[in-house]
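Trainee: model this:
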Amino acid sequence: METPQLVASDVDGTLLGVNERVSERTTATVARVLATGTPFVLVTGRPPRWVPNVASDAGVDGYAVCANGAVLYDIGRDQVLAQYGLEPEMLSDVGRALSAAVPGVAFATERVGVSANDPDVRPFVAEEEFTNVWPEAAGRVTRAEMFGHSAIKMLVRHSGMTSAALAAAANEVLRGDVIVTYSSNSGLIEISASGVTKATGLNEVAQRFGVQAPGIVAFGDMPNDVPMLQWAGHGVAMANAHQDALDVADEVTASHTDDGVAQILERWF
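Mentor: As a prediction, the model looks like this:
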């Protein structure tokens, strides 16, 4: 690949190293990328409110693709530019179908307003049975209240299943009506509106810069990164990546704890 015209990177398990921080080597490499005028875009399953700290650590303040492609976020202006969510009818239909097919599932949803921490929006709500896998308290609501508002992402948890098994069961039931993926191995899957992936979100950013897919290098490690790795001109999986990501990557780099992103970008920057 010639020098990339745009760099895109997943966050967890990819850009972040030990202690969920961006290493000095990777930060320095990102700075060299930006110094050439080349955009560096964060593409993550995280909601916008979880992005500014990572962006500050990495030294970036441009666009971020959040919630697996459901949100286009301007970091520097703290502004949600676009969101592609699940409407209440779809949330209710998915919830009923999964509850019937996979007893024991519990639900949560992610919401966003006009900024990362819009005071008029409850960003993360869950029913009582939902057990969280990260240290953030959810607003506890009834399922009816949860599914009564549009959401950028539905989270489904089953503590007795792996994420892969739960995703397979969900795909069998939902049959392409929504996008089912996952970014952890803790019995948690993430559901987005039909056609919404990291690839579609990144494509929207690329269009704003006038860059085509062949000019993009993208980094990732989990199944939610697969569409982006396939779409980009050069998809790079981390050594610690899930097999689904390894299978579609054009190249495999070192792990996220060994500056795998920096090792590739140092070829050009």
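Trainee: rest of the way, CA atoms for contacts and neighbours
Mentor: Fine.
Trainee: mind listing the helices for the protein?
Mentor: 24-35, 52-58, 88-101, 143-146, 163-174, 198-209, 226-231, 243-248, 260-265 (DSSP state H).
Trainee: Burial-wise, tell me which of these comes out on top.
Mentor: Mean neighbour count (mean count of other CA atoms under 10 Å) peaks for helix 226-231 among the helices of the chain, with a mean of 24.
Trainee: I'd like to know which elements it is packed against.
Mentor: Applying 3 or more CA pairs under 8 Å, 6 or more residues apart in numbering; DSSP states H and E, we find helix 226-231 packed against helix 198-209, strand 216-220, strand 234-237, helix 243-248.
Trainee: And the ones you listed: which comes nearest E172?
Mentor: When the helices and strands packed on helix 226-231 are compared by CA to CA, helix 243-248 sits nearest E172, at 18.2 Å.
Trainee: could I get the helices of the chain as CSV with distance to A137?
Mentor: Shown next, in CSV, are the helices of the chain (distance: least, CA to CA, whole Å):
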stretch, distance to A137
helix 24-35, 30
helix 52-58, 18
helix 88-101, 22
helix 143-146, 15
helix 163-174, 21
helix 198-209, 26
helix 226-231, 29
helix 243-248, 30
helix 260-265, 31
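Trainee: Now the second one, please; I'll put the structures next to each other:
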Amino acid sequence: MERVDRPELIASDVDGTLLGPMELLTERTRGVLHRAVEAGVPVVLATGRPPRWIPVVATAAGLTGYAVCANGAVLYDIGEDRVVDVHGLLEPALLHSVADALETALPGCRLAAERVGRSANDPDVRNFVIEPKYHNPWGDGEGETFPRAEILGRPAVKLLASHAGMNSDEMALAAGEVLDGSVDITYSSRGGLIELAAHGVTKATGLAEVVRRLDVPAERVIAFGDMPNDLEMLRWAGHGVAMANAHPEVLRTADEITAPNSEDGVAQILERWF
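Mentor: Now for the predicted structure:
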């Protein structure tokens, strides 16, 4: 591997990457992130998580800068608790069209929609709405339950589809055959869940806005990830790093492979400089 200069910006996925298997941030990882920020290097969370799931991670990590949320659709200012920008809203007409196609490809699937307001928990917005029997691989219990018409009736930053009888790879393949590029399909869990976003909106496009705001060249960005929703980010960054626990396609794409998230793989790389 070629020598890599000290990065000017660190971008990291959260689940399966920055956090350990128990979804906790270790002291080792927390320490190296603190040293990087103290050295003037921004740390940006780049995640499929919505803004409302960011503060708990950011507080543990001591981060107050930007987070790229919802796979690039939302730019969130952690310190100000403010949604800075939203890209690629899925309008109701498109949501209905996608839902009809999904019923053909994934009979029996259940849908959910992610919406966003002005802050992480805007009281004027129902952030997450789900159909009855929608299954969340990270644990059920979140979201307000409504009929499908309500799920599809308002603009969303992300549409999610779950299926109890399929894994995410199978779902993405089947959905891709009927959606024909009208939306982008990705996933951050293998547990029977796919995420659909406006075409061309990825973690890479979200980070491109961050580096423009911070005046950092993309080639001086190091990015860490583990799942297909990280692929574009790893290709875009000057140095893309996959976790050893990553999806096979991510492992093939990355410039470098580090230790798994259970062994502080992000910290092991960053300790070269911080």
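Trainee: on that earlier part again, distance to A165 of the first structure added to the helices and strands packed on helix 226-231 of the first structure, as TSV?
Mentor: Below are those laid out as TSV (distance: least, CA to CA, whole Å):
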stretch	distance to A165 of the first structure
helix 198-209	22
strand 216-220	21
strand 234-237	22
helix 243-248	14
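Trainee: Out of the ones you listed, which is closest to V105 of the first structure?
Mentor: Among these, the nearest to V105 of the first structure by CA to CA is helix 243-248 (24.1 Å).
Trainee: and for the closest one, what span of the second structure is it aligned with?
Mentor: Counterpart in the second structure of helix 243-248 of the first structure, with TM-score structural alignment as the criterion, is residues 248-253.
Trainee: cool, stretch 67-79 of the first structure as well?
Mentor: Counting by TM-score structural alignment, stretch 67-79 of the first structure falls onto residues 70-82 of the second structure.
Trainee: If we go by neighbour counts, what in that stretch is buried?
Mentor: Going by neighbour count (16 or more other CA atoms under 10 Å), the buried part of stretch 70-82 of the second structure is 70-78, 81-82.
Trainee: Among those, which lie within strands?
Mentor: Here DSSP state E is the test, and the buried residues of stretch 70-82 of the second structure give 74-77, 82 as lying in strands.
Trainee: what does stretch 262-269 of the first structure rub up against?
Mentor: Outside stretch 262-269 of the first structure, the residues that touch it by CA atoms under 8 Å, 6 or more residues apart in numbering are 3-4, 25-26, 29-30, 32-33, 253-254.
Trainee: please redo it, this time with the cut-off set to 10 Å
Mentor: 1-4, 7, 15, 23, 25-36, 38, 217, 219, 236, 251-254, 256 (CA atoms under 10 Å, 6 or more residues apart in numbering).
Trainee: how about I179 of the first structure, what's its match in the second structure?
Mentor: Under the alignment (TM-score structural alignment), I179 of the first structure pairs with D184 in the second structure.
Trainee: Contacts only, for the residue nearest the centre of the first structure.
Mentor: Residue closest to the average C-alpha location in the first structure (CA atoms, centre = their mean): G45, at 1.8 Å. Contact analysis of G45 of the first structure by CA under 10 Å, 6+ apart lists 10-12, 51, 65-71, 153, 182-183, 190, 197-198, 224-225.
Trainee: Which residue in the second structure occupies the aligned position of it?
Mentor: Aligned partner of G45 of the first structure by TM-score structural alignment: G48.
Trainee: Aligned counterpart of N127 of the second structure in the first structure, please.
Mentor: For N127 of the second structure, the aligned position in the first structure is P123, judged by TM-score structural alignment.
Trainee: err, D226 of the second structure, not the other one
Mentor: When the first structure is aligned by TM-score structural alignment, D226 of the second structure is paired with D221.
Trainee: Ok, A58 of the second structure next?
Mentor: By TM-score structural alignment, A58 of the second structure lines up with A55 in the first structure.
Trainee: Now do the residue nearest to V217 of the first structure when sequence neighbours are not counted against A58 of the first structure, distance only.
Mentor: Ranked by CA to CA, 6 or more residues apart in numbering and with sequence neighbours excluded, the top spatial neighbour of V217 of the first structure is H234, at 4.7 Å. Applying CA to CA, to the nearest Å, the value for H234 of the first structure to A58 of the first structure is 22 Å.
Trainee: Ok, A138 of the first structure next?
Mentor: For A138 of the first structure, the distance to A58 of the first structure equals 27 Å [CA to CA].
Trainee: same thing with L81 of the first structure?
Mentor: According to CA to CA, L81 of the first structure stands 22 Å off from A58 of the first structure.
Trainee: list the contacts for the aligned partner of D5 of the second structure in the first structure?
Mentor: In the first structure, D5 of the second structure lines up with E2, judged by TM-score structural alignment. Contacts for E2 of the first structure were tallied using CA under 10 Å, 6+ apart; they are 214-216, 267-268.
Trainee: what residues are up against N53 of the first structure?
Mentor: Counting by CA under 10 Å, 6+ apart, N53 of the first structure touches 21, 59.
Trainee: any idea how far L86 of the first structure is from it?
Mentor: The value you get for N53 of the first structure to L86 of the first structure, if CA to CA is used, is 27 Å.
Trainee: same question, G210 of the first structure
Mentor: From G210 of the first structure to L86 of the first structure the distance is 29 Å (CA to CA).
Trainee: can I get the ones in strands among the buried residues of stretch 70-82 of the second structure in CSV with distance to A246 of the second structure?
Mentor: As requested, these are arranged in CSV below (distance: CA to CA, whole Å):
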residue, distance to A246 of the second structure
V74, 24
L75, 25
Y76, 26
D77, 28
R82, 31
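Trainee: and which of these is nearest R110 of the second structure?
Mentor: The closest of those to R110 of the second structure turns out to be V74 (CA to CA; 23.7 Å).
Trainee: Would you mind listing the residues in contact with the closest one?
Mentor: Contacts of V74 of the second structure were listed using CA under 10 Å, 6+ apart, and they are 47-51, 67-68, 83-89, 116, 157, 201, 203, 206.
Trainee: What's the ChimeraX syntax to select whichever of those residues are buried?
Mentor: Only the buried entries of the contacts of V74 of the second structure go into this ChimeraX selection, using 16+ other CA under 10 Å:
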select :47,48,49,50,51,67,68,83,86,87,88,89,116,157,201,203,206
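Trainee: So which of the contacts of V74 of the second structure belong to strands?
Mentor: 67-68, 83-86.
Trainee: counterpart of H163 of the second structure in the first structure?
Mentor: In the first structure, H163 of the second structure lines up with H158, judged by TM-score structural alignment.
Trainee: what about its match, how many residues close to it?
Mentor: Number of residues near H158 of the first structure (other CA atoms under 10 Å) recorded here: 22.
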